[in-house]
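Participant: coordinates for the following, if possible.
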Amino acid sequence: MTTVTTKQGDVRGYTSDEGVLVFQGIPYAAPPVGPNRFRPPQPPEPWTTPRDATRYGPTAPQEDNSGEGPLADMVPRLVIPGDDYLNLNVWTPGTTGRLPVMVFIHGGSFTSGSGSLPAYDGSRFARDGVVLVTLNYRLGADGFLWFGDGPPNLGLLDQIAALAWVRDNIGGFGGDPGNVTIFGESAGAMSVCTLLAMPAADGLFHRAIAESGAGHSTVTPATARLIGTRLAAILEVEPTREAIAEVPMERLLAAQAQLGQEVIASPSTKRWGEVARNVMPFEPVVDGDQLPATPIECIAAGAGRGVDVLIGTNSEEARLFLVPTGAAAKISTPVLHAAALRYRLPAFRAVRGYRAGRPGATPGDLLAAIVTDWYYRIPALRLAEAHEGTFVYECAWRSPAFDQTLGACHVVELPFVFDNLDNPGFAPLLGDRPPQQLADAMHQAWVDFATTGDPGWPAYRPDHRVAMRFDTDSATTVDDHGAERVLWDGRR
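Facilitator: Below is the predicted model of the structure:
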């Protein structure tokens, strides 16, 4: 057992079988319930006797997806009940020194996920000289509901509070508060890019890594009100935070799920605003104050200029959502053309262009490629163009799942980044023989970037579009998929 002193009190962790010090479930803010519901994160109550930090704390309220079929096997959830869920976890090689710090922000469409998933175990980062932190933050309505009054983006404010905790306390865990890298995947990556644009986060981190998410996923206040009003109607309460706070959590979670299904079933811009395009009801709100403009606009105007950035995507992100569900096999050519038009592409030219690089591709394959570019790859490249000196990567390793059809899908890079190929939670995604050399390469690039700001390849420039392509054999590329990229010029 090892004890570390924080500003709130002592915490007692343990030494893992790998010789890493682990501290779990440390509160960085007070429980967001009762009078703290729908308020910015409040300081946690101090404690006077050493606090046990040998097990994960509660996770943000969310529905369990264990019975939802094959997609749930690819992206499992962990639900630990309890109110004190604004907590974080630390892995460190020791409590002395000033090592680089990495803070991971989990994904899950801003409605699910947890920093407490065993898949995010930070032992291999600690083994390699990094202090690794994971955290939980408010999700769904509790984190992102807004009717125009009171503070918006409470989930992001939670993340900022966790980063303030890191600044104030990480030195006791052997970390350097002057060398903090935030990194996240999916909604976590969108959070990373949004934090780059938020004045309240300025100075709390020095480097940023965005995996499969960029700076375009936000909603306007008008759209936030549309979403909130419909949620209140489902719950049969007044469209106010106060009324929704009176609803039992189980009922609120069920209403959120129903709302999500309604958006998917009828993605009307008139009814749902920007949410109609990405079918993600709860997202950061551009309120003009906390978040002055969309993250990509803020970054293009100079926000985050002093922060080193690494951003990238997987080659076939959208296959995670189209293959396990069977949707890819049902896509017809007319549906493919209609989807291209919906994404503001010249339909016939775009489909012809994507087909040229994919001989024998089905309409479902082509739709997956177009959606991958629209939602993931092109926004990442736009951010790299807006932020000088950004490094770009692509993960091209193809999962063998679903008879070799799942491909280099969404989330496939995570076990390699964390070097956790042996974690049972990743087995459905990785199969029997995932390449350790890919984990060695990706994990080391993340460690190197967090340590020095250089992952090991040249930065991306509009006149020299170099990126690292991670695979069983990794190498740099220059303007890979360039003909497809050009199709999006002026459109994303």
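Participant: from here on, just use CA atoms for contacts and neighbour counts.
Facilitator: OK.
Participant: which strands or helices does the longest strand belonging to the chain pack on?
Facilitator: Longest strand of the chain, by residue count under DSSP state E: strand 175-185. Applying 3 or more CA pairs under 8 Å, 6 or more residues apart in numbering; DSSP states H and E, we find strand 175-185 packed against strand 99-105, helix 154-169, helix 187-197, strand 207-211, helix 436-452.
Participant: residues in contact with the residue nearest to the spatial centre of the chain?
Facilitator: Centroid-nearest residue in the chain, with CA atoms, centre = their mean: Gly188, separated by 2.0 Å. Counting by CA atoms under 8 Å, 6 or more residues apart in numbering, Gly188 makes contact with Phe104, Ile105, His106, Gly107, Gly108, Ala210, Gly213.
Participant: compare with the first, here's sequence two:
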Amino acid sequence: MSGARIDRRAFVVAGMAAGAGAAAAPAWAARSPARPQAGPYRGLRTGTVAAFLGIRYARASRFAAPRPVPAPTGPVDATGFGPIAPQLGLQDHSQSEDCLFLNVWTPDANPRARRPVMVYFHGGAYTSGTVTDPLTHGHRLAEQGDVVVVTVNQRLNVFGYGWFSPWGDRFADSGNLGQLDLVQALEWVRANIDAFGGDPARVMAFGQSGGGAKIATLMAMPAADGLFHAAATMSGQQVTASGPANARERTRAFLGEIGVREGDMETLLSLPAERLVEGLAARDPILGGRVYFGPVLDMTNLPRHPFWPDAAPRSLHVPMILGNTRDETRAFIDPRGPVLTGLDWSNIAERLAPQIRIDLDPRWVVARYRARYPDWSPARLFYAATTAGRSWPGQVIEADARARARAGAQATWVYQLDRPSPVDPLRGAAHTDDIPYVFGTLDAPGSYSGTGGGAAETSAAMIAAFTGLARTGRPGLAHWDAYRLPERATLVIGDGSTAMVADPRRWERELWATAPYIQPGS
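Facilitator: I've put the predicted structure just below:
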């Protein structure tokens, strides 16, 4: 892929997806080169790639499982993104509870093409986010990787993960509705993707941050069995799900915020969506901060934790890439913000304490780091410790668990993105920075990659790696060795270069392994 072309075409779409219209005869029979078609869907062209946007894959009532939609009986306009899930923020986007839409980019909507399919789930924990973000538009990945790209929106926060099962059997699937939405999207892909030139027998699920955590959770869900054949997670792990007791306490906090009596589901079902969104400002009784909603260990849809006490056996046949960035926490702990302002050796332990997820004395942690790295500044130590003690341990646990699995399990490959942002020197290689490399969207709003030669080479390598996994079940870089114990071989991705390194942060891994990791939200 080193010769793949990277250009600066603008990708512009207007309007929202229109509903299906009735027709007396299949109006999509006459194909137009200006308006690409796949079955009943009429898309648009972006460069050499056909895009089909805002395709409905399911419907759902509030707090109920999604239902598949029947095949369209007439032509469907697929030239605009559908609405996104209700959430705090992103007020410049159209939000609706009716948000079960996906998007497809394909080099050629030819049913005989049988290209590998890459299905992307967005980040934002389980609370926010959308695949309408220009960073995750799939036109360049489809073109450069010769794959079919699908991106999915689903229900989030209380709409997708609120735990209402204690108040009636009709809410038995609550707590995991967002996950069931993703299952329904994958079902749609299996049934329909051949019309877009995709191979339903070669479907790879990939996602960043919360999107990766959603994939890890799907790997423990019976309903997802057989729906994807490879997986890649980017800075997104889910070792354990929320327990039902904690989930119930969060629901109580939410109900208190909006003034609804516990168990009064009729009122909750009748409130406008905007009022429920306001309730997301409730304080989380377990973690502090805004209330968290995520997958719940309900023993039905999710009958076990994804990676505790081991890797879910039902997913061991799925080859997997696991990746993180070297400086994860520089993305969400602002180097120019109040936490770092005035940081020095006298206050670093105090400021470190609320940022880590492993219960070690921060004074002891700081002392160990200073002894090991005496030349480091307080800021460098702070970001290394918060990344290794908060954002990275889940990946180590998942990779080690898969490496310990029984004989015959499919391989796992691990990467670490070290390439620092040339756009913001204080950012380093932060959370989300691998997205534009994988999608080829180096010049999109929100990208910190830059567009120079190093960015292009890094992107070409990551596209080759990910599309190779989708195509053949192993990354498309010949020198990327599988992750095994005790070597822990890791692909370290630098500025236009890649190298295999054994256990690259061994000292930090061992330091933080002296106490158990607690998955946020568990």
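Participant: picking up where we left off before, give the aligned range of the longest strand of structure 1 in structure 2.
Facilitator: Under TM-score structural alignment, the match for strand 175-185 of structure 1 in structure 2 covers residues 198-208.
Participant: comparing the matching stretch with structure 1, how large is the average distance?
Facilitator: With mean CA distance after the TM-score superposition for structure 1, stretch 198-208 of structure 2 departs from structure 1 by a mean of 0.6 Å once superposed.
Participant: buried stuff in that stretch?
Facilitator: Buried residues in stretch 198-208 of structure 2, counted by 16 or more other CA atoms under 10 Å: Gly198, Asp199, Pro200, Ala201, Arg202, Val203, Met204, Ala205, Phe206, Gly207, Gln208.
Participant: just give me the match in structure 2 for Gly203 of structure 1.
Facilitator: Under the alignment (TM-score structural alignment), Gly203 of structure 1 pairs with Gly226 of structure 2.
Participant: likewise Gln444 of structure 1?
Facilitator: Gln444 of structure 1 maps onto Ala464 in structure 2 when the alignment is built from TM-score structural alignment.
Participant: can you put the contacts of Gly188 of structure 1 in CSV and add distance to Val11 of structure 1 and neighbour count?
Facilitator: Formatted as CSV, the contacts of Gly188 of structure 1 follow (distance: CA to CA, whole Å; neighbours: other CA atoms under 10 Å):
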residue, distance to Val11 of structure 1, neighbour count
Phe104, 21, 24
Ile105, 22, 26
His106, 24, 26
Gly107, 27, 23
Gly108, 29, 15
Ala210, 31, 27
Gly213, 34, 27
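Participant: ok, those in structure 2: which stay?
Facilitator: Checked against structure 2 using both residues aligned by TM-score structural alignment, their matches' CA atoms under 8 Å, the contacts of Gly188 of structure 1 keep these contacts: Phe104, Ile105, His106, Gly107, Gly108, Ala210, Gly213.
Participant: residues in contact with the fourth one?
Facilitator: Taking CA under 8 Å, 6+ apart as the criterion, Gly107 of structure 1 is in contact with Gly113, Ser114, Gly184, Glu185, Ser186, Ala187, Gly188, Ala189.
Participant: and for the residue in structure 1 that Arg488 of structure 2 lines up against, the neighbour number?
Facilitator: Correspondence of Arg488 of structure 2 to structure 1, assessed by TM-score structural alignment: Arg465. Applying other CA atoms under 10 Å, we find 19 residues neighbouring Arg465 of structure 1.
Participant: give the buried residues for stretch 336-356 of structure 1.
Facilitator: By neighbour count on 16+ other CA under 10 Å, the buried set for stretch 336-356 of structure 1 is Leu336, His337, Ala339, Ala340, Tyr343, Leu345, Ala347, Ala350, Val351, Tyr354, Arg355.
Participant: does Pro107 of structure 2 touch Leu141 like I think?
Facilitator: No. The criterion here is CA atoms under 8 Å, and Pro107 of structure 2 misses it with Leu141 at 9.9 Å.
Participant: contacts only, for Gly197 of structure 2.
Facilitator: Thr106, Asp108, Ala109, Asn110, Pro111, Arg112, Ala113, Arg114, Arg115, Val148.
Participant: over in structure 1, see which of those survive.
Facilitator: With both residues aligned by TM-score structural alignment, their matches' CA under 8 Å, the contacts of the contacts of Gly197 of structure 2 that structure 1 also has are Thr106, Asp108, Ala109, Asn110, Ala113, Arg114, Arg115, Val148.
Participant: who wins for neighbours among those?
Facilitator: Of those, with other CA under 10 Å as the count, Val148 tops at 32 neighbours.
Participant: pretty sure that one sits against Arg114.
Facilitator: No. Using CA under 8 Å, Val148 of structure 2 is not in contact with Arg114, being 9.1 Å away.
Participant: what do these two both touch?
Facilitator: In contact with both Val148 of structure 2 and Arg114: Gly197, Gly198, using CA under 8 Å, 6+ apart.
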